[in-house]
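[1] this one's structure only:
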């Protein structure tokens, strides 16, 4: 008589899509905790955050890729190359699409008025679908933000997208509300190959804590100054020290390109930076489960986006 050996499964899931489709929100929902930043700005995910989701005996490593769009700058090219790289290396691909944007552009007769951002999102989705076709790659279609649509309109959009021939399954979800996400998780679990888990069951992400800490502060930065500050900002954790009392001392530098942007980040009498620090400190304390002493500095560096070391830190290819 032989002892039964439990079978486990483990694999990688790439979640791709146009900027602002809701990829980070979906990853956080699947994992059950925040592992990727969510702001009002598109293109905020700059490197593939690996969130770890569990479903019974199955472990899914979720790669929240940067949004795929037409690149213009070096950083843009690196982000898009990273997104496609994550897709090519995965056991399963989920293409997350903003259903409301598709409806507004493809069915202008409805009561949803298309914005410039909607048109851009549809163009990006078409480019992604062509990329999947060119590589003879199948994906799961996840139509997001269904809570904003009527059922008849949703079915029309679904039918049009499925006819492209690149999708093997279609699910309708709301990453923000949670609708349909459990069904997606179950489907993904079934697609994972048999094999040992790569991470402990209670681990939520595999990004180094220094990078996660920097991303949390960058999220607060954009939440506070998303209207005034463009994408010309980066956050780097310059010191992470465990203190004898069990707390952590973290120093971070916020890089901006111009003196005017530095003034925006600081705010009147330093109040904006103080707010960013307070909110980031609260999230970091929850993440690390211990008190955090956070010190933020703002530095002007006109060409920070050409700094090779920053690309290396975030796992991006400088020469993409």
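    Arrived safely. Nothing here was measured: the structure is a model prediction, and the numbers come from that model.
[2] going forward, measure contacts between C-alpha atoms and count neighbours the same way
    Fine.
[3] which residues of the stretch 51-200 of the chain fall in strands?
    With strands called from DSSP state E, counting those that start in this stretch, the stretch 51-200 of the chain shows them at 58-64, 92-98, 139-144, 167-172.
[4] Likewise for the stretch 201-320 of the chain?
    Under the criterion DSSP E, counting those that start in this stretch, strands of the stretch 201-320 of the chain are mapped to 233-242, 248-256, 292-300.
[5] follow-up on the earlier one: want to throw the strands of the stretch 51-200 of the chain into CSV with mean neighbour count?
    As requested, these are arranged in CSV below (neighbours: other C-alpha atoms under 10 Å):
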stretch, mean neighbour count
strand 58-64, 27
strand 92-98, 25
strand 139-144, 24
strand 167-172, 17
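[6] And residue 69, how far from residue 94?
    16 Å (C-alpha to C-alpha, to the nearest Å).
[7] repeat for residue 45
    Looking at residue 45 against residue 94, where the rule is C-alpha to C-alpha, the gap reads 16 Å.
[8] hold the first one in mind and look at this next one:
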């Protein structure tokens, strides 16, 4: 970073660098989109809605530009508690102070929740509409009519049909935000893909596994707290994780019969961490009951939410 910091801004020579927020209602593929744009999984993905709870910065760098993507929680309109109020505040805060916004919608499905998100869009920031899962639409005329309907409700800087899952249309999407990035030297080294700590990424991995296995039963009743994170001289990562639930009955569901469900979650999380950190990981996961945590604003601040 020191080498980058010492370069004068005048040395940018046409290079562009800036922030782009990715927003949308829950479960439209925002995290999958960001992971594919930067070429590495740093934001958790799941078929369950509302898996992303923290703004995650993913960094894409090439010879012409550096794009710092801000992945946001899905704007929540169905469940009102302190958690979701804070998540919605995260979304609106993420949209202020960025150079461009990507609004993600699902092809052929534009709901009232999408309109609620669109109403939050600032008027002074260019917005690119990304129509995700466009590959599922076989009728091109139907897709064009769908896009025209959305464009009639907001003035977009550009519209791009993409498939985040299959990586289609992503180069065009990247090019559509490039003109709105300020001329600047890169803010981060070219091999850096996120500004989040290993500790944070470990908690996200555990939470992803929880949503994959428990999203139907405990969709909004869990959170992850890293109680200890150490890296030994050998490179071994020693990580202790508490999963917070609201009730004893939820604890029993999470642990599963004979502890099998929690064991499976822990094993899959450990394997993903070893791949991400490129080292051996000792992972210990247990469950803590903290009644009312989802409405405890002060406790949420302690968790960084």
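    Happy to help now that I have it. What you are looking at is a predicted structure, and each value in this text was computed from that prediction instead of being measured.
[9] what TM-score comes out when they're superposed?
    Overlay of the two chains. TM-score (TM-score structural alignment, normalised by the length of structure 2): 0.91; 292 aligned residues with a C-alpha RMSD of 1.7 Å.
[10] For residue 79 of structure 1, which of the strands of the stretch 51-200 of structure 1 is the nearest?
    strand 58-64 (11.6 Å; C-alpha to C-alpha).
[11] That closest one corresponds to what range in structure 2?
    Matched against structure 2 by TM-score structural alignment, strand 58-64 of structure 1 falls on residues 65-71.
[12] what does that stretch contact?
    15-23, 30-31, 34, 43, 54-61, 94, 178, 181, 186-187 (C-alpha atoms under 8 Å, 6 or more residues apart in numbering).
[13] mind redoing it with 7 Å?
    With contacts defined as C-alpha atoms under 7 Å, 6 or more residues apart in numbering, stretch 65-71 of structure 2 is touched by 15-22, 30-31, 34, 55-61, 186.
[14] can you check stretch 293-301 of structure 1 too?
    248-259, 262, 277, 281.
[15] try 6 Å this time
    249-258 (C-alpha atoms under 6 Å, 6 or more residues apart in numbering).
[16] And for stretch 243-250 of structure 1?
    Residues contacting stretch 243-250 of structure 1 (C-alpha under 6 Å, 6+ apart): 239-242, 290-294.
[17] how does it look with 10 Å?
    With contacts defined as C-alpha atoms under 10 Å, 6 or more residues apart in numbering, stretch 243-250 of structure 1 is touched by 210, 213-214, 237-242, 281, 284-285, 288-296.
[18] Taking the residues you listed, please make a ChimeraX selection of just the buried ones.
    Remark: buried members of the contacts of stretch 243-250 of structure 1, expressed as a ChimeraX selection using 16 or more other C-alpha atoms under 10 Å:
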select :210,213,214,237,240,281,284,285,291,292,293,294,296
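[19] still on that earlier bit, centre of the chain to the match of strand 58-64 of structure 1, how far?
    For stretch 65-71 of structure 2, the separation from the chain centroid amounts to 12 Å (computed by C-alpha atoms, centre = their mean, to the nearest Å).
[20] Equivalent analysis for stretch 82-89 of structure 2, please.
    That offset, for stretch 82-89 of structure 2, works out to 15 Å (C-alpha atoms, centre = their mean).
[21] equivalent range in structure 1 for that stretch?
    By TM-score structural alignment, stretch 82-89 of structure 2 lines up with residues 74-81 in structure 1.
[22] So for that stretch, what gets flagged as buried?
    Using 16+ other C-alpha under 10 Å as the test for burial, stretch 74-81 of structure 1 gives 75-81.
[23] And these, which is closest to residue 125 of structure 1?
    Nearest to residue 125 of structure 1 among these is residue 80, at 13.2 Å by C-alpha to C-alpha.
[24] and the gap between the corresponding residue of structure 2 for residue 237 of structure 1 and residue 238 of structure 2?
    Aligned counterpart of residue 237 of structure 1 in structure 2: residue 226 (TM-score structural alignment). Distance, residue 226 of structure 2 to residue 238 of structure 2, using C-alpha to C-alpha: 11 Å.
[25] Ok, residue 184 of structure 2 next?
    In terms of C-alpha to C-alpha, residue 184 of structure 2 sits 39 Å off from residue 238 of structure 2.
[26] Neighbour count for those two, which is higher?
    Neighbour count, other C-alpha atoms under 10 Å: between residue 184 of structure 2 and residue 238, residue 184 has more, with 19 against 15.
[27] Can you tell me what the more buried one aligns to in structure 1?
    Residue 184 of structure 2 maps onto residue 195 in structure 1, by TM-score structural alignment.
[28] what do you get for residue 42 of structure 2?
    Residue 42 of structure 2 maps onto residue 35 in structure 1, by TM-score structural alignment.
[29] Does that match lie in a helix or a strand, and which?
    Assigned by DSSP states H and E, residue 35 of structure 1 falls within no helix or strand.
[30] tally of neighbours for it?
    Applying other C-alpha under 10 Å, I find that residue 35 of structure 1 has 25 neighbouring residues.
[31] Check the one 5 residues further on too.
    Applying the criterion other C-alpha under 10 Å, we find 12 residues in the vicinity of residue 40 of structure 1.
[32] Name all residues that make contact with it.
    20, 219, 222-223, 226-227.
[33] change it to 8 Å
    Going by C-alpha under 8 Å, 6+ apart, residue 40 of structure 1 touches 222-223, 226.
[34] Just give me which of these are shared by structure 2.
    Using both residues aligned by TM-score structural alignment, their matches' C-alpha atoms under 8 Å, structure 2 keeps these contacts from the contacts of residue 40 of structure 1: residue 223.
[35] filter the contacts of residue 40 of structure 1 to the buried ones?
    For these, buried by 16+ other C-alpha under 10 Å: residue 222.
[36] now the strands of the stretch 201-320 of structure 1 in TSV, with distance to residue 206 of structure 1?
    Putting the strands of the stretch 201-320 of structure 1 into TSV (distance: least, C-alpha to C-alpha, whole Å) gives the following:
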stretch	distance to residue 206 of structure 1
strand 233-242	17
strand 248-256	19
strand 292-300	21
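[37] closest to residue 308 of structure 1 out of these?
    strand 233-242 (13.2 Å).
[38] Strand 248-256 and the closest one, what's the angle between them?
    Strand 233-242 of structure 1 runs at 160 degrees relative to strand 248-256, counting by axes from the mean of the first three to the mean of the last three C-alpha atoms, to 10 degrees.
[39] And the helices in structure 2, which stretches?
    Remark: helices assigned in structure 2 by DSSP state H are 2-5, 30-38, 82-95, 112-119, 140-151, 170-177, 198-214, 248-255, 260-277, 297-302.
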